[in-house]
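Enquirer: Predicted model and sequence below, questions to follow.
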Amino acid sequence: MAASLFLARRSLRLPFPRIVRTSKWCGVPALGVHTTAGRMNTNQQDFEKSQNDLKILKKDPGNDIKLKLYALFKQATQGSCNTPKPGMLDFVNKAKWDAWNSLGSLSKDEARKSYVELVNNLVSSEAPLKDSASLSTREQYDTLQVVSEDNITKIFLNRPEKKNAITLQMYEEIGLALDEAAKDDSVITVLTGYGDYFCSGNDLNNFTSIPPEGKEKMARDSAVILQAFVRKFIDFPKPLIAVINGPAVGISVTILGLFDLVYATDRATFHTPFSQLGQSPEGCSSYTFPRIMGLSKAVEVLLFNKLLTAHEACKLGLVTEVFTDGTFQKEVWERLRAFGELPKNSLAFSKQLIRETEKEKLHAVNVQECERLRERWLSEECMNAIIRFFQKKAKL
């Protein structure tokens, strides 16, 4: 979405169960161990353990991950897709068939290995929620999971069933979480998401009704909220790291230029479709993106709605490093724990030296962007673009 509070994207909903609870969902029959080699036996045991681990996940992994798990399970147990393609109107079974068929001739061993890695990835992402003497979970948030562990403050966007679309409450809670993290004893702060998306942009329910004072007040209040939100990232005093666990849209992309490091899974994408919605950039991206990726590439992304893959974003400098999805969580958190052992004050002072000279400029850009967006939200061009956008969506 075009990074405004005025607009949000609907998330795609497939009629899958909300959370993995039974082996029936992932197509897990009673499996026997038909192996002769010790190595294969160990792999089969890991495979069966992963099936059990999947049943106790606390968070819905999202439809994309569910489809991938289904496909890998079928490939691991039956081999390449060997069933007729369902009809076009059988949406659920067609989605499952497409996922399985997309694996092509992947061997059973490789499928089993990928299945185990993916489940381990999901389990690892929930590891911070386990009880630990060194772990502190902050319970005052409804839309976030905020955890302090290993000298790291971890802020998880926690609406996976809505692809972590940002509500007004979420904007407020992210700001409060950053304020707390700035003052606590942590060495670094990390922002990431639960589920198959990092963040799908703004939640459409933010502005389902216009206040009695009219759309002018809505636009003005939205600009104030957005400006205050972006200011938190500009002024954050510690190393701030984004862990992009899936696709990112709108404001969740534009603020990345204000982070110190950005790590991404290779299935992440980055999209800022401002122009097609009659809007303009925010999150200081009109300043940071040209500096990071060069003017012509920034224009392609911010003006002409180019969607970037993780590797493209890394090549352009928006992403620091890309990791294979199957081992993403394990590798990233191992690295971040090592960062948490570094001297706290040294990191903070070094960041200040690097960032301080640009702060005044960033604040000025933030003000200018929000004022421009306020004007855009009230324009006939923007309203027509929004109407066309949702009319097109309704036809799909």
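Expert: Here it is on my side, so go on.

Enquirer: from here on, contacts and neighbour counts on C-alpha atoms
Expert: Noted.

Enquirer: a helix runs through residue 264, doesn't it?
Expert: No. Assigned with DSSP: H, G, I helix; E, B strand; the rest coil, residue 264 falls outside any helix and is strand.

Enquirer: measure the closest residue to it other than its chain neighbours to residue 126 for me?
Expert: Leaving out its chain neighbours, the residue that sits closest to residue 264 by CA to CA, 6 or more residues apart in numbering is residue 244, at 4.5 Å. Distance of residue 244 to residue 126, computed by CA to CA, to the nearest Å: 15 Å.

Enquirer: ok, back up a step: the residue nearest to residue 264 contacts residue 193, correct?
Expert: Yes. Contact criterion CA atoms under 8 Å: residue 244 and residue 193 qualify, at 7.3 Å.

Enquirer: Quick check on the two: which one has the bigger neighbour count.
Expert: Taking other CA atoms under 10 Å, residue 244 and residue 193 do not tie; residue 244 has more neighbours (28 against 25).

Enquirer: Structure two is appended below for comparative analysis:
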Amino acid sequence: MPKPCVFDFVNKAKWDAWSTLGSLPKKTIRQNHVDLVFSLSSSSEASNQGKHGVDEKAQDSKGILVTSEDGITKITFNRPTKKNAITFQMYHDIMLALKNASTDNSVITVFTGTGDYYSSGNDLTNLINDAGEIRDVATSAKQLREFVNCFIDFPKPLVAVVNGPAIGIAVTLLGLFDAVYASDRATFHTPFTHLGQISEACSSYTFPKIMGPAKAMKISKELIRKHEKQKLYTANAQECAAVQERLPIEEYTNALKNFLSRKAKL
């Protein structure tokens, strides 16, 4: 293929990657790919095995870690004692990290988690304000919308290295990523129905595209169908119009008469 322009980030990343491979055999290329994925989650693996010896309380003081090396920006959920639950402060920090990564020299941005979990989803403290009262729903929804929009608008390839269980929004966001790698410890859970909640992070649109709509519950199904309703109405109208046009055609009439005639003989 011709060399892509500098603004075609995905194909530019592929072009640069293949250019560095030269005439390497396929077996070596595959191993290099495995080594890359392993290196992206190495901080999580090391934490699991206690290699760094970092105080977990100290880690909790900063919800995410952001590093940039060799053209890769890595954003790591970094609250292992809270199973990497995401606070609104982390929303803000991740949005800032994505904004910076969108204009820096990195080629791709990778998400992973420290410790046993990738992320257990939203921290329940997000529902409580500083006065200990239930947070205004409109404010929470606005923050969530701005947060998800940052993933929708991100111009470079997004990759997730899911090193352990992912729950809630940590799962639903994955539909907006370009690639997802899961370790043998990774699980995916969206407990919205049990909690009386509905889907988020565009999952009412992305998940049916990935998995199909068959398992959706009532409210989620309404959201899913809403995206496709106009297309369904259009298809239905076109089909009915085609039927109406077809009815007067002699060929159709004769075929129908022959069918009815055969049925009468039976």
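Expert: Looks like it arrived, so ask away. Because the structure is predicted, anything quoted here is derived from the model rather than measured.

Enquirer: re the thing from before, residues in contact with the residue nearest to residue 264 of the first structure?
Expert: 192-193, 198, 262-265, 268 (CA atoms under 8 Å, 6 or more residues apart in numbering).

Enquirer: In ChimeraX, select just the buried ones from those.
Expert: Command for ChimeraX that selects the buried part of the contacts of residue 244 of the first structure, burial taken from 16 or more other CA atoms under 10 Å:
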select :192,193,198,262,263,264,265,268
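
Enquirer: Now the alignment partner in the first structure of residue 115 of the second structure. Nearest residue, chain neighbours left out?
Expert: Correspondence of residue 115 of the second structure to the first structure, assessed by TM-score structural alignment: residue 195. Using CA to CA, 6+ apart and skipping residues adjacent in sequence, the residue nearest residue 195 of the first structure is residue 61, 4.4 Å away.

Enquirer: Can you find the partner of residue 176 of the second structure in the first structure?
Expert: Using TM-score structural alignment, the partner of residue 176 of the second structure in the first structure is residue 258.

Enquirer: Counting neighbours, what do you get for that match?
Expert: Look at residue 258 of the first structure: counted by other CA under 10 Å, it has 24 neighbours.

Enquirer: try residue 141 of the second structure
Expert: Neighbours of residue 141 of the second structure using other CA under 10 Å come to 11.

Enquirer: so where is stretch 73-81 of the first structure in the second structure?
Expert: So stretch 73-81 of the first structure sits over no part of the second structure, by TM-score structural alignment.

Enquirer: and the residue nearest to residue 195 of the first structure, that one's in a strand?
Expert: No. If the criterion is three-state DSSP, then residue 61 of the first structure is coil and not within a strand.

Enquirer: Quick check: it touching residue 197?
Expert: No. Contact between residue 61 of the first structure and residue 197 fails when scored by CA under 8 Å: they sit 9.3 Å apart.

Enquirer: Can you check which residues contact both of the two?
Expert: By CA under 8 Å, 6+ apart, residue 61 of the first structure and residue 197 have these common neighbours: residue 160.

Enquirer: And the strands in the stretch 101-250 of the second structure, which stretches?
Expert: 108-113, 158-162, 166-167, 179-182, 188-189 (DSSP state E, counting those that start in this stretch).

Enquirer: Redo those as CSV? Include distance to residue 102 of the second structure.
Expert: Written out in CSV, the entries for these read as follows (distance: least, CA to CA, whole Å):
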stretch, distance to residue 102 of the second structure
strand 108-113, 9
strand 158-162, 11
strand 166-167, 25
strand 179-182, 17
strand 188-189, 28
